[in-house]
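Trainee: model the following, please.
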Amino acid sequence: MTEAGGKLFNGRYRLIEPIGIGGMGKVWRGRDELLDRDVAVKEILFPHSMPLSERKVLGQRAMREARSAARLNHPGIVTVHDVITCDDAPIIVMEFIDGSSLAQVIEREERLAPAEVARIGAMMLEALGEAHAAGIVHRDLKPANVLLTGNRVIITDFGIASLAGDVALTASGVLIGTPAFMAPEQVDNLPVTAAGDLWSLGATLYAAVEGRPPYTGTNLMAVLAAMIAREPDPPVHAGSLAPILTGLLRKDPAERLDTEQASLALAAVTAAQDGQPPLHTAPSRPWAPPSASKASAWPASERPHDGQLGDLDTATRRHRFSPPEGPGQGRNGDAPASAQPAAARGIRSLSRRRVLLLAGLGAMAAAGVPAAVALTRGPESSLSRPGQWTLAATLTGHTWDVEAVAFSPDGTTLASSDREGTLRLWDVTARKPLVTLTGHTAGVHAVAFSPDGTTLASGGEDKVVRLWRTG
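Mentor: Below you'll find the predicted structure:
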């Protein structure tokens, strides 16, 4: 189904053109030839590394969730028309929305006025309330999943996004979601409730009014590190919307604004701004990536790329999509040095799951050291005299450039990873390899041990975080 347009599916849905793609989904503009209307056809694409048994389970879950979402009937929620299968993969047929996503509006406008954002938020909250009342949690709410057309604000991917949340951390250690808009409890692999959607709502509105998400970083690990180590920066452009954003972005779900509180607060902001212009809706037109010379809502060094964690990109509208990153793109290095001490100070009070998801903040960079890891030894009393350090050993075995290394908490084991996606564990005392770990399909740029040394986390270009346990 993903090879070419024009295919007639299920004797009814004609594929016209691809309009969006993400880590776990591809969207086509299609035509319902029975009812003579445009539709959006979304195909779920499982990660290549996912075992067949898991694909079947997730396929069944996707069907169940999409059928649940089809029960929703609200102008602020994209309508699910049909749920079918192709080669054991779920196919979701949805309402085709001809409009701009909130992410595209932010990209064009850089920031939106607080009153406008409050009106968008109020309409989003009404739609979320409808879904939550039906027992459906979105779990991947973000500007790319919010469409603006006419006077409508439409949330997309209900049910389908629930699939991505349900496999937030599977047995194979694959984390799926969008880190810049993911609730802290979702990062912790805790049950995600309606409160998680409210956190993501706050992050989405924060991005709209500030021009950037509440947490940014040069890469995925830096974003997660910022999230678990500190509170979001106070908004500076939000005006009367600021206390609402702060209330929605409380890390503890019990302290977060609930739906009723947020609704009343947003209504108060919009009521106080009755003289403001109407809801922002840009004219519909094919969207193209901004030129390099145009200022972006997210600076290139901080922009949270869609699909970093297997993001299910929503594109149920008539817009072109950005071409996928080429080899080597999106690798922006580790977290800034200034961010690392703050993250390190916060680690002691964090759960082990959060520490694992840092996946490399404590790792020593070794990129550019082809096929070998060098151990050096220096005086215990000082790390500031590099001239006194001597080479202790050279460990060989990698066949590609070494990307990252990390010591276990007790210092007896060293983990290293390379551009091919291979991890190796070494006995530091004996200077011998212990085990080779495979499973990543692309280069691994970050590795980190849990505080007790029983679990190793790894992450890289295949957009997944894997957890490896001893024993």
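Trainee: all contacts plus neighbour counts: C-alpha atoms, from now on.
Mentor: Will do.
Trainee: I figured L102 hits R152, correct?
Mentor: No - the pair L102 / R152 is not scored as a contact, 11.8 Å apart, by C-alpha atoms under 8 Å.
Trainee: of the two, who's got more company?
Mentor: Under the criterion of other C-alpha atoms under 10 Å, the comparison of L102 against R152 puts L102 first, with 26 against 17.
Trainee: can you pull the contacts of the more buried one?
Mentor: Taking C-alpha atoms under 8 Å, 6 or more residues apart in numbering, we find L102 in contact with 143-148, 208.
Trainee: which non-adjacent residue is nearest it?
Mentor: P143 (4.9 Å; C-alpha to C-alpha, 6 or more residues apart in numbering).
Trainee: picking that back up, filter the contacts of L102 down to just the ones in strands.
Mentor: Members of the contacts of L102 lying in strands (criterion: DSSP state E): 146-148.
Trainee: that older thread, among the contacts of L102, who's most crowded?
Mentor: Of those, with other C-alpha under 10 Å as the count, A208 tops at 30 neighbours.
Trainee: which ones are touching that one?
Mentor: A208 makes contacts with 102, 106, 111-112, 117, 143, as judged by C-alpha under 8 Å, 6+ apart.
Trainee: hmm, try it at 7 Å
Mentor: 106, 111-112, 117 (C-alpha atoms under 7 Å, 6 or more residues apart in numbering).
Trainee: the structure of the following sequence is requested for comparison with the preceding one:
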Amino acid sequence: MTERARSIVGPDYLVAGRYRLQSKLGGGGMGAVWLATDRLLNRDVAIKQVLSTAGLSEDEARVIRDQIVHEGRVAAKLSHEHAIAVYDVVLEAGEPWLVMEYLPSRSVAKAMALADALSPIEVAQIGAQVADALATAHAAGIVHRDIKPGNILVADRGAEVGKVKLSDFGISRGAGDLSDEPEDVITGTPAYLPPEVARGAQPTAASDVFSLGATLYTAIEGHPPYGIEEDNEVIVTRAAMAQIIPPTRSGALTQVLLHMMEPAPQRRPTMAEARNEILTAVFGPGTGPYILGAPVRTEDGTIPAWAARNSAAGLRSPHSTPLPRPPRANAPKAPAPQRKPSFTLSSLGPNAAPLAIAVGLLIGLLILIVILIAVM
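Mentor: Okay, here's the model as predicted:
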């Protein structure tokens, strides 16, 4: 029954008697994600189908099912405007499906394929917003464990164009959860691994801080902090040794990124501190209300070309203003405007007044002589 059900999954397939599949949005090692219609609430949703249990033993399949259910339970604890909401976990043909908020979007990874690299001012907005969501997650005891460009979505159409949301808490874990993973299994994506995780430690909130810093670094520099290498073992070795390539394009974000990617976890900021450091470095203190909750925009307030589809590119966001910028330290004052020289008595020196009186009397006497001659 399960094998037959799997074989016919596709457009128009009805999941749990409620969710009608429309089209496949994407997939990965964990499963496929579909766009579906919630027939009960008449709204679009994203629904994740488990694909990887085929051919596994019952024990292995149960681990996968439990992981999906765990993802739903963990993510459902998090409610934040910059995190994809989880609505439901349902069973179909004995397999769990995760029902999530649907955000028409492209990931930061896809944005980089369009723009090669993003500007520091745009990446700062993405970073502050994702850090805000993760600060809330950490406060609830949730560690994401797999922050990367592919898991950060930016709405690319509709009323929310430019809005940033963090997705995929599929390998997230509550702080009090017991890990059933072997000690030699490394969790996460090699290019964004913090050194302690690459060396075999379990991820913590500090690990999320590093991975977010590495993700922002990649968006700006155009390559991950450990460089590009097809062999993942080489990348993991570089990560374990904290061999980070110094950033060259990050501008005002440079020191913040290096702080987030400190090799020692205890030297990194908390996620809330990282958010504040990003905001202060690029936009100035107290600018959170202008950045958090707002769409990503360029310095003049328009939606970046990479963040919008076709006609929306370059349009001014309807509810945003030009971005705030911090004052430059010790900025030179603009020179005073130059006035054209003018003739005044004071310019003639201290004897100017008597001289003027004498000249006036002489002119008056000449005029009187002319008048008398004319009368005679």
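Trainee: per the alignment, the residue nearest to L102 of structure 1 pairs with which residue of structure 2?
Mentor: In structure 2, P143 of structure 1 lines up with P149, judged by TM-score structural alignment.
Trainee: quick one, longest helix in structure 1?
Mentor: Secondary structure of structure 1 per DSSP state H: the longest helix is helix 114-133.
Trainee: next: structure 2.
Mentor: Every helix in structure 2 considered (DSSP H), the longest is helix 352-375.
Trainee: against structure 2, where does stretch 433-449 of structure 1 fall?
Mentor: Following TM-score structural alignment, stretch 433-449 of structure 1 has no partner segment in structure 2.
Trainee: and for stretch 177-187 of structure 1?
Mentor: So stretch 177-187 of structure 1 sits over residues 188-198 in structure 2, by TM-score structural alignment.
Trainee: checking my notes, E260 of structure 1 in a helix, right?
Mentor: Yes - assignment of E260 of structure 1 by DSSP: H, G, I helix; E, B strand; the rest coil places it within a helix.
Trainee: what sits against it?
Mentor: Contact partners of E260 of structure 1, counting by C-alpha under 7 Å, 6+ apart, are absent.
Trainee: would you confirm that the residue nearest to L102 of structure 1 contacts L205?
Mentor: No - judged on C-alpha atoms under 7 Å, P143 of structure 1 makes no contact with L205 at a distance of 8.3 Å.
Trainee: re the thing from before, now the terminal residues of the match of stretch 177-187 of structure 1, how far apart.
Mentor: 9 Å (C-alpha to C-alpha, to the nearest Å).
Trainee: and the host helix or strand of V89 of structure 2, how far from structure 1 on average?
Mentor: Using DSSP states H and E, the element containing V89 of structure 2 is strand 86-92. Here the mean offset of strand 86-92 of structure 2 against structure 1 after fitting is 1.4 Å, by mean C-alpha distance after the TM-score superposition for structure 1.
Trainee: quick one: the helix or strand just after that strand to structure 1 mean distance?
Mentor: As assigned by DSSP H and E, the chain's next helix or strand after strand 86-92 of structure 2 is strand 95-101. On superposition with structure 1, the mean distance recorded for strand 95-101 of structure 2 (mean C-alpha distance after the TM-score superposition for structure 1) is 1.2 Å.
Trainee: what's in contact with the helix or strand that strand 95-101 of structure 2 is followed by?
Mentor: The helix or strand immediately downstream of strand 95-101 of structure 2 is strand 105-107, counting by DSSP H and E. If you take C-alpha under 7 Å, 6+ apart as the criterion, strand 105-107 of structure 2 is touched by 149-156.
Trainee: then stretch 223-237 of structure 2?
Mentor: Outside stretch 223-237 of structure 2, the residues that touch it by C-alpha under 7 Å, 6+ apart are 190-191, 198, 214, 217-218, 238-239, 243-245.
Trainee: from those residues, which land in helices?
Mentor: Those of the contacts of stretch 223-237 of structure 2 lying in helices (DSSP H): 198, 214, 217-218, 238-239.
Trainee: for M100 of structure 2, list the residues it contacts.
Mentor: M100 of structure 2 touches 45-47, 85-88, counting by C-alpha under 7 Å, 6+ apart.
Trainee: can you say which of the residues you listed are buried?
Mentor: Neighbour counting over those (16 or more other C-alpha atoms under 10 Å) leaves 45-47, 85-87 as the buried ones.
Trainee: just put those in JSON lines and tack on distance to N232 of structure 2.
Mentor: JSON lines is the format used below for the buried ones among the contacts of M100 of structure 2 (distance: C-alpha to C-alpha, whole Å):
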{"residue": "V45", "distance to N232 of structure 2": "34"}
{"residue": "A46", "distance to N232 of structure 2": "30"}
{"residue": "I47", "distance to N232 of structure 2": "30"}
{"residue": "A85", "distance to N232 of structure 2": "32"}
{"residue": "V86", "distance to N232 of structure 2": "31"}
{"residue": "Y87", "distance to N232 of structure 2": "35"}
